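Peer 1: Provide a 3D model corresponding to the input given below.
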Amino acid sequence: MKLALYLPNFRDEVTVKELEDLTALAEDLDYDSVWTLDRVFVPERSDRAEMDYPFGMMEGLPNGLPVISRGKWFQGYPLLPWLAAKTTKIRFGMSITNTPFRGSAVLATELATIDHLSGGRLNVGVGSGWMPEEFAASGVADLFPRRHGHVRETLEIMNGIWNNELFEYKGEFADIELGGFGHKPLQENLPIYFSGLKDPKRSAKRIAKYGLNGWIGIQDSPADIKRWKGEMERELNELGKGFPEDFQMCSMIWTVITDEPLDQTDNGKVTNLLAGTAQQIEDRLKAYKEAGMTMPLLWPPFRDVPTSKTMDDMKRLTEEIMPKVNAS
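Peer 2: Down below sits the predicted model:
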C-alpha cells in the first residue's frame, strides 16, 4: 500500500507556505503523490446549510460545505504547475478535475504542457462535479444536467489529442475541425483516475472503454472499497475486460492521529475512518489493504488541526504505522 497526500488547499484558511511545507515533507517521506482539490466557489447560504445538496452529495452530511464562504482557500488547478516546479520526484494531480468547468481541448493541451514541466510526473483525475451552485458561478449552469456526458466527451478528446498528430471531433459539447494541438504529454500513457461516486456500472464502463488507471472515492470504509471493487470487477468481466495492470484503488479520507481512541462505529460517510489513535489507524489501514485499496489519499481536517500537527502525523504514518501495515 502506498500513501498519497490530499493537500488542504480548500479549508477555512491556508497559506502557500503551508502547502509548500506539506508538499516538501510528502516528497521527503517518499509519498507516491500529492493531490489538490478543485473548488471554485462557496455560496453564502452554505454557511446556513441551505445548499441544494450536501458536500459531495454524500448522505448524512448537512447541505453545506465544510469551509465557510468567507474562507481563504486556493483553487487547485493553478497549483499543478507550481507543484511541478517545487518538486523533483513525487507525482501530483487534482482530485478531481470537474471537466464541465473547462473546455476539453484546452484542458488536454494544458495538462500535456504541465506533464512536460514536471518531467512526466502528472496524474489526471476527472469527474463530473456535484454542486449546481458552482456550475452557475462558473458560467456553465446548463451543463449540470449533462455533466456525466461532458466527462465522457472530455476523456475521448483528451485521448484523441494525446494520441494523434492531427485530431478532429464532433460531439455534444465540442466541434473540433481537423488540426494539431502541439506537444503530446511526456508520459506515453498519462495516468487517468476516474471519480464516480454513485454508479459502479458507469465507473466500470469508463475504465474499460478508456483504459483508465485508477478510481478515487471519498470517505469510503473498507466495506465500501470491497463492494465498489467487486461491483466494478463484475461489470468489467461482463464487458470482457479486467482491471488494467497496476490499477490504483483510492479514496480521499479525513485523517488525524489522536491521543485518545475515537468511536469507530460505522456511521456512513461521517465515520472516523482514519481519525483515531495510531493503533486504530493501523488496524483500519490493514482492513483497507485486505479490501483492495492500494493508495489512501490522506486528507487533513478542514479546520482545528494545524499544519504542524498534520506534518507530525505524516511522519508517524510513514515511520511507525505503514511498516506494520505492509508487513501484514
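
Peer 1: switch to C-alpha atoms for all contacts and neighbour counts from now on
Peer 2: Will do.

Peer 1: which SSE is immediately downstream of the helix or strand that contains Trp162?
Peer 2: Per DSSP states H and E: Trp162 is located in helix 147-163. Next in sequence after helix 147-163, counting helices and strands by DSSP H and E, comes strand 167-170.

Peer 1: how about stretch 21-40: buried residues?
Peer 2: Of the residues in stretch 21-40, 22-24, 26-27, 29, 31-40 count as buried by neighbour count, 16 or more other C-alpha atoms under 10 Å.

Peer 1: actually stretch 66-83, not the one I wrote
Peer 2: By neighbour count on 16+ other C-alpha under 10 Å, the buried set for stretch 66-83 is 66-69, 73-74, 76-77, 79-81, 83.

Peer 1: what about those, which are in helices?
Peer 2: Counting by DSSP state H, those place 79-81, 83 in helices.

Peer 1: is it possible to get TSV of those that adds distance to Phe194?
Peer 2: Listed next are those as TSV, based on distance: C-alpha to C-alpha, whole Å:
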residue	distance to Phe194
Leu79	20
Leu80	18
Pro81	21
Leu83	21
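
Peer 1: can you give me the strands for the stretch 51-200 of the chain?
Peer 2: Counting by DSSP state E, counting those that start in this stretch, the stretch 51-200 of the chain has strands at residues 91-94, 97-98, 124-127, 167-170, 175-179, 192-194.

Peer 1: one more sequence to fold, the one below, so I can look at both together:
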Amino acid sequence: MKFGIAIRNMGPQSNRTTIRTCVRIAEQAGFDALFVSDHLCIPPDQTEGSGGRYLDVLATLAFIAGATEKIRLGVSVLVVPYRPAVLTAKQVATIQELSGERMILGIGVGWMKPEFDALGVEFRRRGAITDETLNVLHHLFGADVPGAYNGKLVKFPSFVFQPRPKRPTIWIGGNGAAAMTRAVKFGDGWHPMLPATELKAKVEELHAGALAAGRAVPEIIVRRGLKLDDTAAARTKVAAEQEAGATYFILDLGRYPDEQSFGKSVETFMAKVAS
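Peer 2: Here you go, the predicted structure:
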C-alpha cells in the first residue's frame, strides 16, 4: 500500500511558511504524494475550521512544486465543473510540466450548491460537465495539435497544446454508480469516501467493470483520519482498509495547528503505523 498525506490549504495554517515546511517534512518522511483540497466560494455558514480562507488548489500545487523535488503532488479532489475545461487542461499541463510530471489529478463533481451558485454553474449539470471535461483532458493530452473538439457542452477548433507533458494520473472521486463508471472509462484510480465495511463489495464491482471494459485494474484510494495516540488501533484500521481493497491511503491529519504538530504526527505515523 502507498501512503499520501493531506496538506492544509485552508484556515490560518494555509500560509507560505507553514505549507512549505509541511510539504518538505512530508517529502523527507517518504510519503508517496501530498494532497490539497478544493473550495472556491465558501458560504458564510460553512466557514467553521477555515474562516472561509481557502487557497486555490492549482495555484497552491504550483507553489508546492517549487518547494519540493520528488514527492508527487495531488488534488483530492478538483471540482472540475467550477472551471472551464480548456483552461483547466492548460493549468494542469503547466503544473505537470514544471513539476517534472509529478501530478495526480483527483476529479469530482462537487456537492456544495452555494459554490455552484456563486460561480454561475448549474448544479444539476455537474455530472455532465465533469464527463465533458474528462473527455477534453484526454483529447488535449493526446496530441501536440489535437483536432477540433465538438462535444455537447464544449466546442473548440484545433490548436497547439504545448507544453504537452505526459497526462497526469487521473483519480475519479465519488461513491455512486456514475463515479464508478467514470473511473472505468476515464480514470487510473477510484477515490471514494466509503467506510471499509462497504468498500470491499464496491471494489469487486469496479474490478469486474474494468475487466469487462478491457481496462487495467484501477488504484483504489481512501482518505482517512487516524487517532495516532493509539497506534495499534491505527494500524488495525489501515489493515482493514487494505483488506477491503484499498491500494492507496491518504492520511488526513485534520486541522493541525502548526508545522510542529504536523511533523510530530508524521513521525508517529511513519514509524509506528506505516512501517
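
Peer 1: TM value for the aligned chains?
Peer 2: The TM-score (TM-score structural alignment, normalised by the length of structure 2) is 0.91; 274 aligned residues with a C-alpha RMSD of 2.0 Å.

Peer 1: hang on, the earlier thing: next step: the buried residues of stretch 21-40 of structure 1 restricted to helices.
Peer 2: 22-24, 26-27.

Peer 1: list the contacts of the residue nearest the centre of structure 2.
Peer 2: With distances taken as C-alpha atoms, centre = their mean, the residue of structure 2 nearest its centroid is Ser76 (2.4 Å). Neighbouring residues of Ser76 of structure 2 by C-alpha atoms under 8 Å, 6 or more residues apart in numbering: 35-38, 105-107, 173.

Peer 1: same question for Ala26 of structure 2.
Peer 2: Contacts for Ala26 of structure 2 (C-alpha under 8 Å, 6+ apart) come out as 5, 34, 266.

Peer 1: the first one contacts Leu251, doesn't it?
Peer 2: Yes: the criterion here is C-alpha atoms under 8 Å, and Ile5 of structure 2 meets it with Leu251 at 4.6 Å.

Peer 1: Ala210 of structure 2: neighbour count?
Peer 2: Ala210 of structure 2 has 19 neighbours, counted by other C-alpha atoms under 10 Å.

Peer 1: what do we get in structure 1 for it?
Peer 2: In structure 1, Ala210 of structure 2 lines up with Leu236, judged by TM-score structural alignment.

Peer 1: wait, isn't its match in contact with Ser203?
Peer 2: No: Leu236 of structure 1 lies out of contact with Ser203 (C-alpha under 8 Å); the separation is 9.5 Å.

Peer 1: mind checking the end-to-end distance for stretch 67-83 of structure 1?
Peer 2: 23 Å (C-alpha to C-alpha, to the nearest Å).

Peer 1: contacts for that stretch?
Peer 2: Defining contact as C-alpha under 8 Å, 6+ apart, one finds that stretch 67-83 of structure 1 is touched by 9-15, 23, 36-44, 46-47, 92-94, 97, 114, 117-118, 302.

Peer 1: got it, and stretch 242-255 of structure 2?
Peer 2: 1-8, 49, 196-197, 199-200, 203, 219-226, 238, 262, 265.

Peer 1: in what helix or strand does the equivalent of Ala274 of structure 2 over in structure 1 lie?
Peer 2: Here Ala274 of structure 2 is matched to Met322 in structure 1, going by TM-score structural alignment. Using DSSP H and E, Met322 of structure 1 maps to helix 322-327.

Peer 1: and that helix, which residues are buried?
Peer 2: For helix 322-327 of structure 1, by 16+ other C-alpha under 10 Å, it's 322, 325.
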